[in-house]
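Visitor: Next comes the sequence, and after it the predicted model I'd like to discuss.
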Amino acid sequence: MSAAMIYITCENETQAREIGRTLVAERLAACVNILPGMTSLFWWEGEVREANEAVLLAKTRMTMADALTDRVRELHSYDVPCVVVLPILRGNPDFIRWIEEQTQSNS
């Protein structure tokens, strides 16, 4: 099994909690971590913008990354939410196995 960590930025901690709770409840993610209080600088509509956001980190199977991304896009308030899939190349085998046990199978 290959696992992934999905990096998602959210409008605020409340939105991160709502999206994170849904991902875990629907078994699209085994676990999420919320990091509030992030400052983002980015180009949007032709100018540099600044916003306070929250980071949501979701752990899942690599095979579920597309379904998780689609669900975040449905739930998110942004026109173009940041959802980036990062493969987990190594780690505690027991933790990787736990991710697999806690997420749905695509089969």
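Guide: Received, thanks. Since we're looking at a predicted model, the values are computed, not measured.

Visitor: can we go C-alpha only for contacts and neighbour counts from here?
Guide: Fine.

Visitor: Which strands and helices lie in contact with the helix or strand hosting Phe95?
Guide: For Phe95, the host element (DSSP states H and E) is helix 93-102. On a contact count with 3 or more C-alpha pairs under 8 Å, 6 or more residues apart in numbering; DSSP states H and E, helix 93-102 meets strand 3-10, strand 47-61.

Visitor: looking at those strands, which is closest to Val85?
Guide: strand 3-10 (4.6 Å; C-alpha to C-alpha).

Visitor: List the contacts of the closest one.
Guide: 16, 53-62, 65, 76, 81-89, 96, 99-100 (C-alpha atoms under 8 Å, 6 or more residues apart in numbering).

Visitor: Stretch 55-73 too?
Guide: So stretch 55-73 is contacted by 1-10, 16, 19-20, 23, 28-36, 38, 81, 83, 85, 87, 99-100, 103, 106 (C-alpha under 8 Å, 6+ apart).

Visitor: are any of these buried, and which?
Guide: 3-10, 16, 19-20, 23, 28-32, 34-36, 81, 83, 85, 87, 99-100, 103 (16 or more other C-alpha atoms under 10 Å).

Visitor: alright, now check it against this:
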Amino acid sequence: MTNKIVIYTTCGSEEDANRIARHLVEMRVAACVSIAPGVRSTYRWQGAIEESQEWGLTIKSRRDLFARLADEVRKVHPYEVPELIAVPIVDGLISYLDWMDAELESPIDLP
């Protein structure tokens, strides 16, 4: 098991997706954010079943950065309750995992 995680979220527009992705990478809480258009979501919100076309974001980070990443997402995400789900990266190409570490905030730099 690695200390790396993948976090999923969605948003309602390409502009929001690009803004969120850039912000997370600039803050060094995400090494990479992949953006996928055409996500169709069906969910219950405030008592009604909703359906919406969304943009999916796949965020690559580290477990120790999740709380900070979540704070940063809440600052820039337009949704009242953004989806933010983290899953562990069990294993991966060592050179990619090392690259992630080089691009993320160092654990000794954390507040």
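Guide: Ah, there it is. Please read all numbers here as calculations on a predicted model, not as lab measurements.

Visitor: mind giving me TSV with the helices and strands packed on helix 93-102 of structure 1 and columns for distance to Val72 of structure 1?
Guide: TSV is the format used below for these (distance: least, C-alpha to C-alpha, whole Å):
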stretch	distance to Val72 of structure 1
strand 3-10	9
strand 47-61	11
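
Visitor: How much space separates Arg22 of structure 2 from Leu93 of structure 2?
Guide: Separation of Arg22 of structure 2 from Leu93 of structure 2 (C-alpha to C-alpha, to the nearest Å) stands at 24 Å.

Visitor: Arg68 of structure 2 now?
Guide: 25 Å.

Visitor: After the biggest helix by length in structure 2, heading C-terminal, what element do we hit next?
Guide: Identified as the longest helix of structure 2 according to DSSP state H is helix 14-26. On the C-terminal side of helix 14-26 of structure 2, the closest following helix or strand by DSSP H and E is strand 32-45.

Visitor: contact partners of that next one?
Guide: Contact with strand 32-45 of structure 2 is made by 14, 17-18, 21, 25, 49-61, 100, as judged by C-alpha under 8 Å, 6+ apart.

Visitor: residues of stretch 78-97 of structure 1 that come out buried?
Guide: Pro81, Cys82, Val83, Val85, Pro87, Ile88, Ile96.

Visitor: how far away is Ala48 of structure 2 from Thr42 of structure 2?
Guide: For Ala48 of structure 2 relative to Thr42 of structure 2 (C-alpha to C-alpha), the value is 11 Å.

Visitor: Report the angle between the helix or strand hosting Val85 of structure 1 and strand 3-10.
Guide: Using DSSP H and E, Val85 of structure 1 sits in strand 83-88. Orientation check (axes from the mean of the first three to the mean of the last three C-alpha atoms, to 10 degrees): strand 83-88 of structure 1 against strand 3-10 gives 150 degrees.

Visitor: helices or strands up against strand 83-88 of structure 1?
Guide: Contact analysis of strand 83-88 of structure 1 by 3+ C-alpha pairs under 8 Å, 6+ apart lists strand 3-10, helix 65-75 as its packing neighbours.
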